[in-house]
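[1] here is the input, now give the coordinates:
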Amino acid sequence: MTVTNVAALPDFKLIPYTDTQAHPDSHPKILRTSCWTYCGPLLPIDSARTSTLPPSYDTWQRATFNGSITPLLLPFLRFAHAFIVDAGLTHYWLTIRASLPTGDYDTPRWHTDDDFFAAADNSNTNISHDISRDSNRTQWKLATTLIGPGTLFLSDSASGRATQSTITDHTRASTPPHTCTTVACPGCAATADCIRQQLATSLKDAHIKQNAVGECAFFKVGKEVGAVHSEPAMRVPRVFVNVVPGREDELRGVMRRWGMEFPRAWSLPPEGMHVR
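    Below is the predicted model of the structure:
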């Protein structure tokens, strides 16, 4: 697929990136829930060898799987790299999440993703423009599922955003004011759960699309144009890959805001992290 104007693309689009018949029927066993993340220039993937990826990926993979997911990963990365380069970008935030079965998403979590770069810290005087006010900043993502069910998308994003906005505004307006005393504030969590339950009820009959094996989801982020989506019910193991493309200064700003060096690769157990 040639990217001539990302802004002209729909809120979300499912794009085949590999022949489904070439996708192996069997796959490595997931041993534990965990994730691996890399932020920096596009990784070199010309070779099919695992050694072309950072050493931390190999370490994480050995600890997470009985076998290798690299043969499943590389076709998607090759597609994603071509798409990103075609859009005029050369850097990304790449996350691979392996998840064991869970009931956490039996109730859908309909939402739009935040604008990843809107709040980037631009205190570095070497950056000549304010990313948070840059209308040309990157406001889209790519994602796929290597193992397990794909992400759910509302077919009508505009209607979904309107429903989300109405329910969110009404619920927050009717919630008694409180002072957050912890990062994981119980009051905010209760409000978020109430919004989630109401959205699940309101959208239970909405038309839904779901990326299949060998399909990449392109989708926009942000409250105004973001695709409304949810994690699927995860009754089987799942491996999800999330790609946030960006300019080098955009990604450096995010990493600096979190006190992290750039480029960097790391792994985490994702307790408390949504898998999408």
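[2] please count neighbours and contacts with C-alpha atoms only from this point.
    Noted.
[3] so how far is Ala190 from the residue of the chain positioned farthest from its centre?
    Using CA atoms, centre = their mean, the residue of the chain lying farthest from its centre is Pro176. It sits 32.0 Å away. Noted for Pro176: a distance of 12 Å to Ala190, by CA to CA, to the nearest Å.
[4] kindly report the same for Cys180.
    Distance of Cys180 to Ala190, given as CA to CA: 12 Å.
[5] could you do Pro10 as well?
    Pro10 sits at a distance of 33 Å from Ala190 (criterion: CA to CA).
[6] Thr168 too?
    13 Å.
[7] please provide the structure for the following sequence as well, for comparison with the first:
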Amino acid sequence: MTITSIPHLPDFKLLPYKLPQTATTTTETPPSSSEPPIKILRTSSWTYCGPLLDLPLSNDDDDDTDDSSLPSSYHTWHRATIRGKPLITLLKPFLLFAHEFIKSNGLQHYWLTIRASLSTSDFNTPRWHIDDDFFDRGSAANLNNSNSNHHSNSSTPGNITRTQWKLATTLLGPGTMFASNTSSARQTLKSVKTAVKNSSSSHTCTSIICLGCANLAECVRKALADELRHVEVVQSKDGECCFFKVGDGVGAVHSEPRMDGGERVFVNIVPGREEELREVMGKWGMEEWPRAWCLGVPAGFWEEDS
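    Now for the predicted structure:
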């Protein structure tokens, strides 16, 4: 799918990609007598920002487990987080597809995050939301105002537009939940936010770290869970990823699934131009390019690499 005009694209679309024949990524809980092929040891994430990773990504590769060209931080993260089958076996087919998809739309760089999660009840109440436009200074993320000549709305000055879409998949566990009627869900989200905010008009934010804002967000979350309790949900299956729009007014309404039934590995890709991504990293105090890092990995695993 080559993207030419964001307004005429679906808010989200499930896209199939080819799984390896040996893949066993079923979301069903395996029998207690059998060990799952991938075991998550801790909730953690690995992130990379830079050019599309230079991996041996041919479907004809004899060794699907070859991850030697990945950044060293990936191996540290994998050793600290994954047991059993190397994750590259499931990650490689998605990256094969994602790289071609991104290049076909005129881009060569991305922000790639792999998040592994232990079983948790944190999402038993859905967290319906729209992802912020990563490259819009006016969004809640408040990151930057770099412009791109790729795939956004027509309101950007000079007919230059930003990237306003993501690719995501789940390698293990249930897929992200998308509200099938996005237009209606967006309106519900907007009205609930307005109602909750109006009912808490005495709150005045004076700090970036604000418990009042956190309380409001939790009220919005609970109200949305109630309002959207009967919404029709679409979730990706094994061998499917999701293209979806981001940003107020056009973004897909989605939520993490319940994760109290097992472990999950989720992969999120934000494509963009080099200058866009460099500016985002610079605003977060990260000047090194390209860059890869982990969150949730104990210091002892880094010491083994030194």
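[8] neighbour count: Thr168 and Ala190 of the first structure, which is higher?
    A direct count of neighbours by other CA atoms under 10 Å for Thr168 of the first structure and Ala190 places Thr168 higher, at 18 against 12.
[9] you'd agree that one is in a strand?
    No: going by DSSP: H, G, I helix; E, B strand; the rest coil, the assignment for Thr168 of the first structure is helix, not a strand.
[10] how about the contacts made by the residue opposite it in the second structure once aligned?
    In the second structure, the residue paired with Thr168 of the first structure is Lys193, using TM-score structural alignment. For Lys193 of the second structure, the contacting residues are Val220, by CA atoms under 8 Å, 6 or more residues apart in numbering.
[11] give me the element the spatially most central residue of the second structure is part of.
    Nearest to the mean C-alpha position of the second structure, by CA atoms, centre = their mean, lies Asn268 at 2.9 Å. Asn268 of the second structure is part of strand 264-272, with elements assigned from DSSP states H and E.
[12] cool, Glu276 of the second structure as well?
    Assigned by DSSP H and E, Glu276 of the second structure falls within helix 274-283.
[13] contacts for that helix, please.
    Counting by CA under 8 Å, 6+ apart, residues outside helix 274-283 of the second structure touching it are 49-51, 108-111, 135, 143-144, 146-148, 287, 289.
[14] put the buried members of these into a ChimeraX selection.
    Selection of buried members from the contacts of helix 274-283 of the second structure for ChimeraX, criterion 16 or more other CA atoms under 10 Å:
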select :49,50,51,108,109,110,111,135,143,144,146,147,148
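[15] strands - which of the contacts of helix 274-283 of the second structure land there?
    49-51, 109-111 (DSSP state E).
[16] Leu146 of the first structure maps to what in the second structure?
    Match for Leu146 of the first structure (TM-score structural alignment): Leu171.
[17] cool, Trp110 of the first structure as well?
    When the second structure is aligned by TM-score structural alignment, Trp110 of the first structure is paired with Trp128.
[18] which residue ranges of the stretch 51-200 of the first structure form strands?
    All strands of the stretch 51-200 of the first structure, identified by DSSP state E, counting those that start in this stretch, fall at 65-66, 91-99, 140-147, 152-154.
[19] looking at those strands, spot the one closest to Pro269 of the first structure.
    Judged by CA to CA, the one of those that comes nearest to Pro269 of the first structure is strand 91-99, at 9.2 Å.
[20] what span of the second structure lines up against that closest one?
    So strand 91-99 of the first structure is aligned with residues 109-117, judged by TM-score structural alignment.
[21] what's Met260 of the first structure aligned with over in the second structure?
    Residue pairing (TM-score structural alignment): Met260 of the first structure is matched to Met286 of the second structure.
[22] list the buried residues for stretch 186-193 of the second structure?
    Neighbour-count burial for stretch 186-193 of the second structure, counted by 16+ other CA under 10 Å, picks out 186, 189, 192-193.
[23] I meant stretch 27-37 of the first structure, not that one.
    Neighbour counts over stretch 27-37 of the first structure (16+ other CA under 10 Å) mark 27, 30-31, 33-37 as buried.
[24] start to end distance for it?
    21 Å.
[25] same check on stretch 51-70 of the first structure?
    Termini of stretch 51-70 of the first structure sit 10 Å apart (CA to CA).
[26] for that stretch, buried residues please.
    56-58, 60-61, 64-65, 68-69.
[27] got the contact list for it?
    Here stretch 51-70 of the first structure makes contact (CA under 8 Å, 6+ apart) with 27-34, 36, 43-46, 50, 98, 265-267.
[28] go again with 7 Å.
    Contacts with stretch 51-70 of the first structure, where a contact means CA atoms under 7 Å, 6 or more residues apart in numbering, come from 28-32, 34, 36, 43-45, 50, 265-267.
[29] over to stretch 259-272 of the first structure?
    33-40, 56, 60, 252, 255.
[30] ok, the closest residue to Asn268 of the second structure other than its chain neighbours to Glu218 of the second structure distance?
    Computed as CA to CA, 6 or more residues apart in numbering, the closest residue to Asn268 of the second structure that is not its neighbour in sequence is Ala168, at 4.5 Å. To Glu218 of the second structure, Ala168 of the second structure is 25 Å away according to CA to CA.
[31] of the two, who's got more company?
    A count of neighbours by other CA under 10 Å puts Ala168 above the other of Ala168 of the second structure and Glu218, at 24 against 13.
[32] re the thing from before, what about the helix holding Glu276 of the second structure, distance to the chain center?
    On the basis of CA atoms, centre = their mean, to the nearest Å, helix 274-283 of the second structure sits 18 Å off its chain's mean C-alpha point.
[33] what do you get for stretch 254-261 of the first structure?
    That offset, for stretch 254-261 of the first structure, works out to 19 Å (CA atoms, centre = their mean).
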